[in-house]
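1. The following block contains a protein sequence and its predicted model.
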Amino acid sequence: MTGRWLRRIAVAVVLGGTVLLGAASPAAAALNPPAHVVTAPSPPAPPGGPTGVNSTTGGATVGVQINGPNGKPSSSIVILLALTVLSVAPALLLMCTSFTKVFVVLSIVRNALGLTSVPPNQVLAGLALFLSLFIMGPVLSDMNHQGVQPYLHGDKSQSVAFHDGVEPLRKFMLAHTRPDEIALFVKAAKAATPATPQSVPLTTLIPAFVLSELRAAFIIGFVVYIPFLVVDMVVSASLMSMGMMMLPPVTVSLPFKMLLFVMVNGWGLVITALVASY
């Protein structure tokens, strides 16, 4: 009897718990709403076309302004041009100025004296550099006045400034270039003969100018070599007559050549001849 009542009570408790859980579920759902669903972000819109002050199609191109205020070139362009000139300065110095002839003549003078390393190459190069600046001073001044300054002040475009700035250098090279060298390179290029000297392109004029400078340098070097060669021959003959064949003639002739060079003011004569050749 007692066991039957216990089973009824247990069944009633289970049914009551089930009813209570069913009633509590909607209330809990109402009190605790589901978490917000996170969605992936939408892709960004593609960027629009570039726009610029020079655009003529409604913003499809970019305009680059290289001029500053008042039509003058900007500081960035000036710096870029300066770096470009500095990068090509060694080639311009060697090919388009008097540096080649001056340096070759000074080197021949040193060899004629019998001095292999005195003065050193740095001294010869420095002397040749400043002599070239002295010789090329008027040409560089004309290039600055006709090309560089008008461009910096915005008075000339790049092409006009370049043409006017190169013209003094072209005249200098034409004045010191032999027609035979120009004809040689025109023939080598299989090009038509220029109608006038002013129409010779720079690609032909520059190598022809270098060959002419080397030829003139060798002629001056030959004239410089003759007196020292005579001294060497006299010293060698004197040593032979005294039976001193084992003594190198160069060792004896070197002091006499240096003395002769100093007594006649050799450096002054050589530099005067170089400057006068232009």
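-> Received the coordinates, thanks.
2. from here on, contacts and neighbour counts on C-alpha atoms
-> Will do.
3. now the helices for the stretch 151-278 of the chain?
-> Applying DSSP state H, counting those that start in this stretch to the stretch 151-278 of the chain gives helices spanning 158-175, 179-188, 202-241, 249-263, 266-276.
4. can you put those helices in JSON lines and add distance to A82 and mean neighbour count?
-> Formatted as JSON lines, the helices of the stretch 151-278 of the chain follow (distance: least, CA to CA, whole Å; neighbours: other CA atoms under 10 Å):
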{"stretch": "helix 158-175", "distance to A82": "14", "mean neighbour count": "17"}
{"stretch": "helix 179-188", "distance to A82": "31", "mean neighbour count": "15"}
{"stretch": "helix 202-241", "distance to A82": "22", "mean neighbour count": "17"}
{"stretch": "helix 249-263", "distance to A82": "42", "mean neighbour count": "15"}
{"stretch": "helix 266-276", "distance to A82": "29", "mean neighbour count": "14"}
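5. let's bring in a second one:
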Amino acid sequence: MLLRAKQSNPAKKWIAASGLVLKANKAALCFAALLAMTVVFFMPTEAFAQAINIDLGQDGDGTVTGRVVQLVVLLTVLSLAPSILIMMTSFTRIVVVLSFLRTAIGIQQTPPNTVMISLALFLTFFIMAPTLQAAYETAVVPLINEEIDEVQAFERGVDPFKKFMITHVREQDLRLFMEMNKSEMPEDAMEVPLQVLIPSFMISELRRAFEIGFMLFLPFLIIDLVTASILMSMGMMMLPPVTISLPFKIIFFVLVDGWYLIAGSLIRSFDPANVPIPG
């Protein structure tokens, strides 16, 4: 019995050692496989993508530095184009009037800001359609056909917007900025620089928008006063008059077809010759 026990112990040890060797071999194989996959996936290989060539000018077309500066200026103008167009169009007056309307009725979040801005943008596009068409025909089309360069296209494209702003700017506002700019009023209005014309046009638009907003407030203010007087006479002083008058202001605005009147008045407040209104 003792002899069999002594013989079985070496056999068990050999079997255990063989198992450890097999486990070590499996681990080594797994590590080798992972290493091979890593080498395959991350080893640099040839790329077959199309080459990108940026032409910054040939001989006779100006220096590379000049082309780079023109490219930077063009990208800057394109990034500021929405703000520039908003400042040089009817958008300012329209969006301020719509904001006054919502405040006068007493509904601060209805219609939502997205709806109000969208309505202002489309009304602006309708009013500015002749100006945009003129700028496209005189500046964009010749530039696409390579008849003029970028500087000439900018000068031609700005002229229709300058005519629009000069038509609606107040002379008093224009003189104010001309004096602050320390320059004399030119004989031709088209020679007024943009840095003077744009702020003059914007404050003129804000003034007209506030005038329209005052007229919008009057009927709704009367409804609030009448409602407050009735509540006071009934002894209901703790009840906010705005809560009672809001439905009456909404139904009043609907009955007089308020959106039709507001949109028509805003469009007709600009130059009729520049806005195609049927009838």
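-> It's in. Since the structure is predicted, the reported quantities are computational estimates derived from the model, not experimental observations.
6. re earlier: in TSV: the helices of the stretch 151-278 of the first structure, plus distance to Q122 of the first structure.
-> Formatted as TSV, the helices of the stretch 151-278 of the first structure follow (distance: least, CA to CA, whole Å):
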stretch	distance to Q122 of the first structure
helix 158-175	26
helix 179-188	31
helix 202-241	19
helix 249-263	21
helix 266-276	17
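7. Out of those helices, which is closest to D142 of the first structure?
-> Among the helices of the stretch 151-278 of the first structure, the nearest to D142 of the first structure by CA to CA is helix 158-175 (6.3 Å).
8. quick check: that closest one aligns to which part of the second structure?
-> Taken onto the second structure by TM-score structural alignment, helix 158-175 of the first structure occupies residues 150-167 there.
9. what does that stretch contact?
-> 88-89, 131-132, 134-136, 138-140, 142-143, 189-190, 194, 197-198, 201, 271 (CA atoms under 8 Å, 6 or more residues apart in numbering).
10. From the residues you listed, list just the buried residues.
-> The neighbour count (16 or more other CA atoms under 10 Å) marks 88-89, 131, 134-136, 138-140, 142-143, 197-198, 201 as buried among these.
11. just so I know, which of the helices of the stretch 151-278 of the first structure lies nearest L133 of the first structure?
-> Proximity to L133 of the first structure, assessed across the helices of the stretch 151-278 of the first structure by CA to CA, is greatest for helix 266-276 (11.1 Å).
12. residues contacting G63 of the first structure?
-> G63 of the first structure is in contact with G52, V53, N54, S55, counting by CA under 8 Å, 6+ apart.
13. okay, now the residue lying closest to the last one once chain neighbours are set aside: neighbour count?
-> Across the structure, with CA to CA, 6 or more residues apart in numbering as the measure, the residue nearest S55 of the first structure apart from its sequence neighbours is T61 (5.3 Å). The burial metric for T61 of the first structure, expressed as a neighbour count using other CA atoms under 10 Å, is 15.
14. Kindly report the same for the one 5 residues further on.
-> The burial count assigned to I66 of the first structure is 13, neighbours taken as other CA under 10 Å.
15. what residue is smack in the middle of the second structure?
-> P82 (6.3 Å; CA atoms, centre = their mean).
16. That one maps to what in the first structure?
-> Using TM-score structural alignment, the equivalent of P82 of the second structure in the first structure is P90.
17. tell me which element that match falls in.
-> Element membership for P90 of the first structure, per DSSP states H and E: helix 75-95.
18. who's in contact with that helix?
-> Contacts with helix 75-95 of the first structure, where a contact means CA under 8 Å, 6+ apart, come from I66, G68, F99, T100, I206, P207, F209, V210.
19. ok, the fifth one - contacts?
-> The neighbours of I206 of the first structure, taking CA under 8 Å, 6+ apart as the test, are M95, C96, M173.
20. hmm, which of the residues you listed are common to the second structure?
-> Mapping these onto the second structure (both residues aligned by TM-score structural alignment, their matches' CA atoms under 8 Å) leaves M95, C96, M173 still in contact.
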